[in-house]
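Participant: Quick one, fold the following:
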Amino acid sequence: MATLENTADEGVSAEGGGVRRRDFINIAAVSFAGVGGVVAVLPLVNQMNPSADVLAMASSEVDLSGIKPGQAIKTTFRSQPLFVRHLTPEEIAKADATDAATLRDPQTLADRVVDGKTQWLVTMGVCTHLGCVPLGAGEGENKGEFGGYFCPCHGSHYDTAGRIRKGPAPKNLEVPPYTFTSDTAILVG
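Facilitator: Next up, the predicted model:
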């Protein structure tokens, strides 16, 4: 009977199974330390999230309602110039008539626009040669030999689809990720 009482005092049941009091205290202490560690680390991890002003620059909404066919505008996206061009049916036909295989950076117009919205071309306004801002989006600016954009720094010529046609630029103007939020507005980013 003495052995049965000793085991009962240590927290083991008379039937031979169960958790000892010492095990329970160890599990509780480790759990408490784990919760404390998470509570201490959470603010450190959370401070690495981008601030509200950075999140606000992560995307830009552009109103397309004032852009007439054949016109392009300049705006900004992530502190860089962004070109939005409303292509005319003639410009679309000319871009489609160009054999993409003959281009330095082969892309068709369909590769560069959203399905069903072929008339809207959205590109970054940064030359892929050395990062200058090409002309052609503003009223009266030089549009180059192909009617699109012209980079005055080193003479790169882009067509109306933003594809490199002449000059030192190795690639077409970059098309950022964008979606149409309505028929007259896009969200870039």
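Participant: For the rest of this, base every contact and every neighbour count on C-alpha atoms.
Facilitator: Noted.
Participant: ok, residue 186 touching residue 62?
Facilitator: Yes. Using CA atoms under 8 Å, residue 186 is in contact with residue 62, at 5.4 Å.
Participant: tell me the contacts of residue 152?
Facilitator: The contact partners of residue 152, by CA atoms under 8 Å, 6 or more residues apart in numbering, come to 134, 135.
Participant: please redo it, this time with the cut-off set to 10 Å
Facilitator: With contacts defined as CA atoms under 10 Å, 6 or more residues apart in numbering, the neighbours of residue 152 are 127, 132, 133, 134, 135, 142, 144.
Participant: wait, which of these is closest to residue 168?
Facilitator: Nearest to residue 168, judged by CA to CA, of the contacts of residue 152 is residue 127 at 9.9 Å.
Participant: in what helix or strand does that closest one lie?
Facilitator: Using DSSP states H and E, residue 127 sits in no helix or strand.
Participant: Counting neighbours, what do you get for it?
Facilitator: 28 (other CA atoms under 10 Å).
Participant: same thing with the one 3 residues further on?
Facilitator: Neighbours of residue 130 under the rule other CA under 10 Å: 13.
Participant: and what of residue 72?
Facilitator: 21.
Participant: same check, this time on residue 120
Facilitator: 22.
Participant: Second input sequence below; structure requested for side-by-side comparison:
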Amino acid sequence: MADTVAGASPDPHAAGDDPSRRDFIHIAATTAAIGAVAGLAWPFIDQMNPAGDTLALASVEFDLTKVEQGQQVVLKWRGKPLFVRSRTGAEIAKAVKDDTASMRDPARDEDRHKPGKAEWLILVGTCTHLGCVPTFGGGDYGGWFCPCHGSHYDTSGRIRKGPAPKNLAVPEYAFLSDTKVKIG
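Facilitator: Prediction:
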């Protein structure tokens, strides 16, 4: 006691405590706790992933030989209608001519189909206003018309008149061959 200076604290290691050992124990315990929580949480997180049957519907392959020029086929894809249309030369020419027209959601026709495949137009078939299904050939612009609230789309699926704020959506797709397309 005589060696202790007044106001100085006693040696923290006097009792044999090793700070590096104590720090290691704290880090190891924290790591083990985090691992245990992650191990318990993973099954709950994993069950939120889509089921296998849902993932199978994420993409669809379609044989284009089933569609004649000037016709449209409606497929069901991800619970929505999907329009696969074989456009005529006149429809393509009208769409390209209208590229410079004033539009609510401007888009060029060439940006709405794959390069070199202007005759194939693939669109999600739900009106961007309230999700109704437009019909082809009833609008003022030779394209689709939504009878629910009067949206008019042209031959490229671009909104031209009515309450819809956006063009008909173009899904991700790729041509697997000249006669087969994979959507999604």
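Participant: that older thread, so which of the contacts of residue 152 of the first structure is the closest to residue 75 of the first structure?
Facilitator: residue 133 (12.1 Å).
Participant: Which of the three states applies to the closest one?
Facilitator: coil (DSSP: H, G, I helix; E, B strand; the rest coil).
Participant: next one: residue 157 of the first structure
Facilitator: Assigned with three-state DSSP, residue 157 of the first structure falls in the strand class.
Participant: now the one 5 residues further on
Facilitator: Using three-state DSSP, the structure places residue 162 of the first structure in coil.
Participant: Tell me the counterpart of it in the second structure.
Facilitator: Mapped onto the second structure by TM-score structural alignment, residue 162 of the first structure lines up with residue 157.
Participant: tell me the secondary structure for the closest residue to its match other than its chain neighbours?
Facilitator: Spatial nearest neighbour of residue 157 of the second structure, excluding adjacent residues (CA to CA, 6 or more residues apart in numbering): residue 168 at 5.3 Å. Following three-state DSSP, we place residue 168 of the second structure in the coil state.
Participant: circling back to that earlier point, so what sits against both of residue 186 and residue 62 of the first structure?
Facilitator: Contacts common to residue 186 of the first structure and residue 62, judged by CA under 10 Å, 6+ apart, are residue 180.
Participant: follow-up on the earlier one: so how do I select the buried members of the contacts of residue 152 of the first structure in ChimeraX?
Facilitator: Restricted to buried positions by 16 or more other CA atoms under 10 Å, the ChimeraX selection for the contacts of residue 152 of the first structure reads:
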select :127,133,134,135,142,144
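Participant: hang on, the earlier thing: right, and the match of residue 162 of the first structure touches residue 139 too?
Facilitator: No. If you go by CA atoms under 10 Å, residue 157 of the second structure and residue 139 don't touch, sitting 11.1 Å apart.
Participant: which neighbours do the two share?
Facilitator: residue 145.
Participant: which residues in the first structure form strands?
Facilitator: For the first structure, applying DSSP state E gives strands covering 60-63, 72-77, 80-86, 120-124, 147-151, 156-159, 164-166, 178-182, 185-188.
Participant: what's the average distance of the first one to the second structure?
Facilitator: What that stands for is strand 60-63 of the first structure. Comparison of strand 60-63 of the first structure with the second structure after fitting gives an average deviation of 1.9 Å (mean CA distance after the TM-score superposition for the first structure).
Participant: Could you give me the buried positions within that strand?
Facilitator: Here strand 60-63 of the first structure shows 60, 61, 62 as buried, counting by 16+ other CA under 10 Å.
Participant: For residue 152 of the first structure, see how far away the closest residue in space to residue 155 of the first structure that isn't next to it in sequence is.
Facilitator: Taking CA to CA, 6+ apart, and ignoring the residues beside it in sequence, residue 155 of the first structure has residue 167 as its nearest neighbour in space, at 5.6 Å. Residue 167 of the first structure sits 11 Å away from residue 152 of the first structure, going by CA to CA, to the nearest Å.
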